[in-house]
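Novice: got a sequence here, can you model it:
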Amino acid sequence: MKKSGKIIITIFLLIGLALGALAVPYIYNFFQSLTPKESNHVNVYVNSTIYSSLSSEIDQFEEDIITQGYTVDLLNWSSNNAITLKNHLLNTTQEQKGLLGAIFIGDIPYVNYKNGTEIFACDLFFMDLDGVWIDLDQADGYYDDHTPGSGDLLPEIWVSRINSESIGGINHLNAYKSYFARNHAYRTDNLNRPHSQLVYIDDDWSSWTSEWLGDMTAYTNITSVSTNINTTASDYIKRLNQTYEFVHLFVHSYYYEHVFGPNGDSSEGSVNYTQISNTYTKPLFYNLYACSACNYVAQDNIGTHYLFSNNTLAVVGSTKTGGMTMNSYFYNPLNQGKVMGESFRLWFNNPLHGPKDSSSQGMCLLGDGLLTISM
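Specialist: I've put the predicted structure just below:
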């Protein structure tokens, strides 16, 4: 055989091997079932680029967590590899102290999941530690299948994020400092609200008002607004000046704004991220049934603007279309005094909209997962 022929064959073999490697799916699997064990331990991961600048705030946060009755490891985190992060979470669960949950401060790794045509950040990846996560096409870098394997689909831990980096035109360090100042104020009873909830239901969900209200089991003092002619952008934004502890909103949305009116046609106005930042919002907690509102990787997503506005401490929402349904599975634990993160984890155990349901896969918790509502 001529030398040129050998070279051509070698090239084809190398190309074939490369294509074969791409065709083999990447599988993340612990190969062992994990049973969540009682733990009072949390890991706090702080991006290394902001750790030293927030040392006073982080030290106070650590002290507050210990005062609350938990043990904590503070981690000056520099890796941008999501697998490295997940392995660290997994390894902590195998230690005697176990792991209840984790708080990510600053720009901490995330993964994208692909379901049909939707690609979205998926924090369930870090919460379910014994399921199988499969990237069928390594060329795109998205996970696109989630199976039980020898474990299950349910989360063993919770995670929450405190990250201002997606907000444009602000001093991010000041945003973190303001957040941790009010976090400490809430923990020391210097920031509080009456035990009350606003449930604001726009047109396309108003016919199920009684069902939604039946799921709001953490509160008895509830203000419900669901009459179609009353649920408007201007009315909603005015109500954020009132001292509710918790707001649960049902409205059509994009990642950067809420749109009010039937079918999300914005005939009754819109509320964008700038309005949230420029309004003196008084509520402390939000649950946004608002498509993509908590897509925390998108520039100026409205969920992050809620979190860093004035008095907010935590926001529940989705990085994709959908939002939280069967809400009693979230509010019942809150009503029992469980922390926000654990209530969020337990919500995934609901029978109809658990981790395999597409509307649940983008659910995330922004803020401090160790907070509780007033009782």
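
Novice: drop to CA atoms for contacts and neighbour counts, all remaining ones
Specialist: OK.

Novice: pretty sure D203 contacts D265?
Specialist: No: the pair D203 and D265 does not pass the contact test of Cα atoms under 8 Å, sitting 10.7 Å apart.

Novice: more neighbours: which of the two?
Specialist: More neighbours surround D203 than the other of D203 and D265, with 22 against 12 (other Cα atoms under 10 Å).

Novice: if I pick that one, what's in contact with it?
Specialist: S226, T227, N228, T231, V251, F260, G261, P262 (Cα atoms under 8 Å, 6 or more residues apart in numbering).

Novice: for it, give its distance to L14.
Specialist: For D203, the distance to L14 equals 59 Å [Cα to Cα, to the nearest Å].

Novice: remind me, longest helix of the chain?
Specialist: Using DSSP state H to assign secondary structure, the helix with the most residues in the chain is helix 3-23.

Novice: and that one, which residues are buried?
Specialist: Within helix 3-23, not a single residue qualifies as buried, counting by 16 or more other Cα atoms under 10 Å.

Novice: for whatever helix or strand comes next after that helix, buried residues please.
Specialist: Downstream of helix 3-23, the next assigned helix or strand under DSSP states H and E is strand 26-28. When burial is assessed from 16+ other Cα under 10 Å, strand 26-28 yields the following buried residues: Y26, Y28.

Novice: contacts for strand 26-28 next, please.
Specialist: In this structure, residues lying in contact with strand 26-28 by Cα under 8 Å, 6+ apart are V132, W133, I134, D135, L136, D137, Q138.

Novice: let's see that with 10 Å instead.
Specialist: Where contact means Cα atoms under 10 Å, 6 or more residues apart in numbering, the residues beyond strand 26-28 that reach it are 83, 125, 129-138, 141-143, 145-146.

Novice: picking that back up, overlap of the contact sets of D203 and D265?
Specialist: Contact with both D203 and D265 is made by residues H252, according to Cα under 10 Å, 6+ apart.

Novice: top of the contacts of D203 by neighbour count?
Specialist: Looking at the contacts of D203 with neighbours defined as other Cα under 10 Å, the largest count falls to F260 at 28 neighbours.

Novice: to compare against the first, here's another:
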Amino acid sequence: MNKQTTVLITLTFITAYFTTVHSDPSDRLKRSYDPKTVKVTRWLDTTTRPITYEEYIKSRDFAPSPNIRQLRSPLVTTDGVIDIIVNEDLYVHIEDILDTFIIDLQIEGYDINLYTALETSSPVSLRELLRDDLFNLDIVGVIFIGDLAVPWYEMDEPDSWGGQHVEFPCDLYFMDLDGVWGDSDLDGMFDSHTGNLLADIWTGRLVASPMHYYGDTEISIISNYLRKNHNYRYGNLRLDDHALAFIDNDWNMYGWGYDVALAYPDMDSVVDIYETCRDNYIHYLRELSDNRYEHLLICSHSSPFAHYLYYDEYNWQRFYNYEIEYFMMQALSYNLFACSNSRYVEIDNMGGWYIFETNYGLLSVGSTKTGSMLCFDTFYWPLGEGASFGEAFLFWAQVNMETCAGNESRSWFYGMCIQGDPTLKLARFQEPLTYCSYVPGDINGDSTVSGNDVVYGVRYFKGLGMPPVDSCWDDSLSVWLYVTGDANGNCRFTGADVSYMVGYFKGYNPDILYCPRLPPYSAPGRPAVLDREKPVQILR
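Specialist: Sure, this is the predicted structure:
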């Protein structure tokens, strides 16, 4: 969407937000805490430290150019176009399960731009691609899958934080596509952000190559994630409509559980300084306890490798990254108010493990640096109104990224990112999907595609024959569609589809298409794809 459209949508959300949550806009300034006075999250473990930009660059085997290739372009859409960019080497190994993911998104009304690219040191080419797609196709977001270019930012922290120089991944670079990003010392890291600062799109990442525990491969981890995602969309992976706010000592006075309740009215808070300990964290979240929380807000001093959970006023114990899988932590989405927990360039980072756990976990929101989310109400309220996580995160970023914590806002928020699929919604708004069973082009319903189907279609439009056999309900338009006859895939059945079929049999059109909102289904979990490599029976 263009910047004007983004501003209008933001103003609409803000108006609704103040009307619904704060009848008097000044109430927003009357939170039970002042964000500018909140104690910052800290990396307490002196035995580990963040990887530097120089170390990261030396550790990667970058391609000289991204070699961006477009594999799929948008057809029709109701809810917006999404760019999906996949590492070229990974793509060939996950193509089938990725097709299922794309079809699921199409059923929900999205249209997909699918690209492959190689990992490069510079993110500029990917941002130029997104910027072009924003202004030409009104994309609403992007999902990066696999190892791709990472934008880095450097800054000096506020004096009140210690004044350290920090370097960190900054996905905001891919969200604000018409701001001006500068690198004054030409060291490869951005160090200024000026111009129009409003974020335009949401972003999400699935980066599994740093996940080394338990011996799984990047291919198996991504594939398992996409299977979980598919099961969630079909209603087969669900927990209770219930959330937990687990808030350690330094922030237990702020009442952030009330913000979570804007999305989850049924929620529990653990805030007592003797209760927010490691053992209780495990007890509340592990599968064995079966508390079935769909969402968790965890507030804890942390690193990418551990939470440092206090068991009294002065002493803490670690909850480690590998324990997420070991204890089968049972939640589907996480808000990680936890220093550097989402630093996805680090080996076995916790933001990654929370979504790549075998049985649970679909999305985590957190920071790649010291700091985390504040002004939580502008994130949880849209979720509670049915927005996707990406939409809620974008709204939060537009309202708060430069202002929520005053002069310290950039230090708090420039590392914020989503790991996982931002199109997901709370389960009560994520209606289980259904596929429609049919063979594209099989107008007469005899399970084959032949010239007889063209004759059948001609007779129908001349008023001499019956309509096509298979119809499916299109929620987007509230109509029944003769899906078998929609050979050109524009979600209508007209004479143009018969002409398209003729072109197909003459070799002019390479494939018989289908309405992307109503894809065919051949077996549980396996959407049918009609092409020359995987054909149904075609009789010429």
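
Novice: now the contacts of D203 of structure 1 in CSV, with secondary structure?
Specialist: Converted to CSV, the contacts of D203 of structure 1 look like this (DSSP: H, G, I helix; E, B strand; the rest coil):
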residue, secondary structure
S226, coil
T227, coil
N228, coil
T231, coil
V251, coil
F260, coil
G261, coil
P262, helix
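
Novice: any idea which of those residues is closest to F104 of structure 1?
Specialist: Set against F104 of structure 1, the nearest of the contacts of D203 of structure 1 by Cα to Cα is V251 (27.8 Å).

Novice: show me the contacts for the counterpart of that closest one in structure 2.
Specialist: When structure 2 is aligned by TM-score structural alignment, the residue opposite V251 of structure 1 is S300. By Cα under 10 Å, 6+ apart, the residues touching S300 of structure 2 are 41-43, 246-251, 276, 306-310, 336-339, 341.

Novice: sorry, back to before: give me the subset of the contacts of strand 26-28 of structure 1 lying in strands.
Specialist: Applying DSSP state E to the contacts of strand 26-28 of structure 1, the entries found in strands are V132, W133, I134, D135, D145, H146.

Novice: once aligned to structure 1, how far is the lengthiest helix in structure 2 on average?
Specialist: Longest helix of structure 2, by residue count under DSSP H: helix 88-107. Between helix 88-107 of structure 2 and the aligned residues of structure 1, the post-superposition mean distance stands at 0.5 Å (mean Cα distance after the TM-score superposition for structure 1).

Novice: so what does that helix touch, helix or strand wise?
Specialist: Other helices and strands packing on helix 88-107 of structure 2, by 3 or more Cα pairs under 10 Å, 6 or more residues apart in numbering; DSSP states H and E, are strand 80-87, strand 110-117, strand 139-145, helix 218-233, strand 526-527.

Novice: beyond the third one, next helix or strand please.
Specialist: Following the chain from strand 139-145 of structure 2 toward its C-terminal end, the next helix or strand by DSSP H and E is strand 152-156.

Novice: please compute how far that following strand lies from its chain's middle.
Specialist: For strand 152-156 of structure 2, the separation from the chain centroid amounts to 24 Å (computed by Cα atoms, centre = their mean, to the nearest Å).

Novice: hmm, who's touching that strand?
Specialist: Among residues not part of strand 152-156 of structure 2, those counted as contacts by Cα under 10 Å, 6+ apart are 53, 122-123, 162-173, 181-183, 188-193, 410-411, 414-415.

Novice: if you set the cut-off to 7 Å instead, what comes out?
Specialist: By Cα atoms under 7 Å, 6 or more residues apart in numbering, the residues outside strand 152-156 of structure 2 that reach it are G163, Q164, H165, V166, E167, F168, P169, C170, M189, F190, D191.

Novice: report the separation between I119 of structure 1 and N112 of structure 1.
Specialist: Shown here: I119 of structure 1 relative to N112 of structure 1, a distance of 6 Å by Cα to Cα.

Novice: aligned partner of F168 of structure 2 in structure 1?
Specialist: Using TM-score structural alignment, the partner of F168 of structure 2 in structure 1 is F120.

Novice: K228 of structure 2 too?
Specialist: Correspondence of K228 of structure 2 to structure 1, assessed by TM-score structural alignment: R182.

Novice: one step back: from the contacts of D203 of structure 1, which single one is nearest K338 of structure 1?
Specialist: Minimum distance to K338 of structure 1 across the contacts of D203 of structure 1 is 27.3 Å, recorded for V251 (Cα to Cα).

Novice: filter the contacts of strand 152-156 of structure 2 down to the ones in helices?
Specialist: In helices, defined here by DSSP H, there are no members of those.
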